[in-house]
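[1] Predicted model, plus sequence, below.
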Amino acid sequence: MILSNDDKCWCKSGLKYNECHLDFDKKLQVLKKQCCTVPKRKLIKNKEQIEGIRKSAEINNGILDLVSETIKAGMTTEDINTLAHEYTISRGGIPATLNYEGFPKSLCTSINDEVCHGIPSKDVILKNGDIINVDVTTILNGYYSDASRMFMIGEVSDEARKLVEITKECLNKGLEAVKPWGFLGDIGAAIQKYAQSNGYSVVRDFGGHGVGLDIHEDPFVSHCGSKGTGMILAPGMVFTIEPMINVGSHKIFIDEDNGWTTYTSDGSLSAQWENTILVTEDGIEIISK
């Protein structure tokens, strides 16, 4: 669509095109002529949408804060699910994972060698030495937010503690690599370099993703990659960075019985941290963490 300066901007901000995304589009056109992959307009969130995602994230962050305050040995993963579900509903939100493509619970709980998508259960009791990822996605008024945190239960092994700490730093390296008008591949390159320098592997079958108006949007955010490659990171893009780091092989398999829970192929420990971020004109905003 070709817009004149006085037309309403395509982003639905209500502003005139020349007051909103005219200069933005000119910059993308230059980059496209340089053979760069540029984001489609539907990946650029406007101010109203960003504010909606922020409000959703207030609930999402509150859930993870509540889990942080209460998680302990002796709890079941179903207990965690109940806490999250009740908190979400009481604040007018919807647990995004509940019944999503058949997923039966309101969050994911992945323990030790479970890489992701662990299903909460009254039969799974947390014990001293476990590490667990709690992954939460929330819908509020049609807007989505997504984040996960690692928790160490009681006294964990040195190996487990180091993995959790290095994985958090992998997330930080990925966040630091995000630059407005930079490249998507810079994120994976930074994470892969740091993980492998510490002797760990990076899961390749799963990655981050666009989020905000749906649970999964473009782009796919690989946690492996090469600098200077991939889509241009334009202001207004909202996506997750969520590295899954293994002590052993990067290879994984999915439980055939439930079709969801993903394990390391060699039984080694795995950890994951996830943030939802907004690319801004001068850096990033961490929306959900």
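    Looks like it came in fine.

[2] switch to C-alpha atoms for all contacts and neighbour counts from now on
    OK.

[3] Thought Leu175 was touching Ile191, still the case?
    No: using CA atoms under 8 Å, Ile191 is not in contact with Leu175, being 9.3 Å away.

[4] more neighbours, those two?
    Ile191 (29 against 22; other CA atoms under 10 Å).

[5] another one to put next to it:
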Amino acid sequence: MKGRPILKTPKEIEILRKANAIVMEILYRIKEEVRPGKSTYEFEEMALSLCEKKGVKPAFKGYRGYPYALCISVNEEIVHGMPRKDKVLKEGDLVSFDFGVIYDGYFGDAALTVGVGRVSELAERLMRVTESALYLAIEKARIGNKIGDISFTVQRTVEKENFNVIRDFVGHGVGRSLHEPPEIPNYGKAGRGPKIEAGMVLAIEPMVSAGSWEVKILEDGWTAVTRDGSLSAHFEHSIAVTPSGPIILSQL
């Protein structure tokens, strides 16, 4: 994702708002159905059905060869977990849903993590810290700041709670392509990196481990897990940078 960020017009931002609102509506519909005994493939079927009803295309299906609409990652799985009929949720699991759509030629992209039934205190704290890091980072997406200000804020928020940010995957610009410049690491130094400008649309997505930040990829070639088997959480919003501050596009 080298190159200059692609700045969006107000009209494009409005289309991206609609795309991302659809993403979040579908994610919340899925979240409502999370319970023990559900297979992860049931959520894939649900996502495809809702995309059809909304008249949008699932953004991930076929992207770089990925075969599904949803990425569903459970417990130590960080991202890119594949829906499976034989993977059944159980009480106490953490499940992350990463999802996108294509609406009117533009991409929406968001993610959230959900506890299945009653979860451990560690799992609750991990979700809370990861989501808090996302919202604090969004506040740094202001004209004149640097991408490093976003990165630093995520890392500082996470590490002061004795968790670790995943370093192998990054946030990104989003628009007519799912991944556009600039890359947005979840670690780094404040005041570094590209300058944040009006018209940027950014997908900011902290991925956080309760243990080590080190990653390994499973034999399916997609599913990324924590190397030490520790729990992971993932929250993502797509936001627009405007003269009046950041606007979260992926909210209802």
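    Perfect, I can see it now. Given the structure is predicted, the values throughout are model-derived calculations rather than measurements.

[6] So for the first structure, the centremost residue is which one?
    Thr240 (3.2 Å; CA atoms, centre = their mean).

[7] mind checking how far that residue is from Lys26 of the first structure?
    27 Å (CA to CA, to the nearest Å).

[8] against the first structure, where does stretch 76-89 of the second structure fall?
    Taken onto the first structure by TM-score structural alignment, stretch 76-89 of the second structure occupies residues 113-126 there.

[9] Please identify the buried residues of the matching stretch?
    Across stretch 113-126 of the first structure, burial judged by 16 or more other CA atoms under 10 Å covers Asp113, Glu114, Val115, Cys116, His117, Gly118, Ile119, Pro120, Val124, Ile125, Leu126.

[10] quick one: the second one and Ile63 of the first structure, what's the gap?
    Yep, that's Glu114 of the first structure we're talking about. In terms of CA to CA, Glu114 of the first structure sits 21 Å off from Ile63 of the first structure.

[11] And the helices in the stretch 151-289 of the first structure?
    Secondary structure of the stretch 151-289 of the first structure (DSSP state H, counting those that start in this stretch): helices at 158-177, 185-197.

[12] Which residue numbers in the second structure does the longest one align to?
    Helix 158-177 of the first structure falls opposite residues 121-140 of the second structure when the two are matched by TM-score structural alignment.

[13] repeat for stretch 66-80 of the first structure
    Mapped onto the second structure using TM-score structural alignment, stretch 66-80 of the first structure spans residues 29-43.

[14] mind checking the end-to-end distance for that stretch?
    End-to-end for stretch 29-43 of the second structure, by CA to CA: 10 Å.

[15] Which residues outside that stretch are in contact with it?
    46-47, 70, 72, 83-91, 114, 116-117 (CA atoms under 8 Å, 6 or more residues apart in numbering).

[16] repeat that with 7 Å
    Contacts of stretch 29-43 of the second structure from elsewhere in the structure, counted by CA atoms under 7 Å, 6 or more residues apart in numbering, are 72, 83-91, 114, 116-117.

[17] cool, and stretch 88-103 of the second structure?
    Where contact means CA under 7 Å, 6+ apart, the residues beyond stretch 88-103 of the second structure that reach it are 19, 23, 35-40, 56-60, 69-75, 107-120, 233-234.

[18] and these, which are buried?
    Among the contacts of stretch 88-103 of the second structure, those classed as buried by 16+ other CA under 10 Å are 19, 23, 35, 38-40, 56-60, 69-75, 107-116, 233-234.

[19] Which members of these occur in strands, if any?
    Within these, residues falling in strands by DSSP state E are 57-58, 70-74, 107-115, 233-234.

[20] Test my guess that Leu202 of the second structure contacts Gly173.
    Yes: Leu202 of the second structure lies in contact with Gly173 (CA atoms under 7 Å); the separation is 4.4 Å.

[21] between these two, who's got more neighbours?
    Leu202 (30 against 25).

[22] what about Arg192 of the second structure, neighbour count?
    Arg192 of the second structure has 15 nearby residues by other CA under 10 Å.

[23] Tell me how far it lies from Val88 of the second structure.
    In terms of CA to CA, Arg192 of the second structure sits 43 Å off from Val88 of the second structure.
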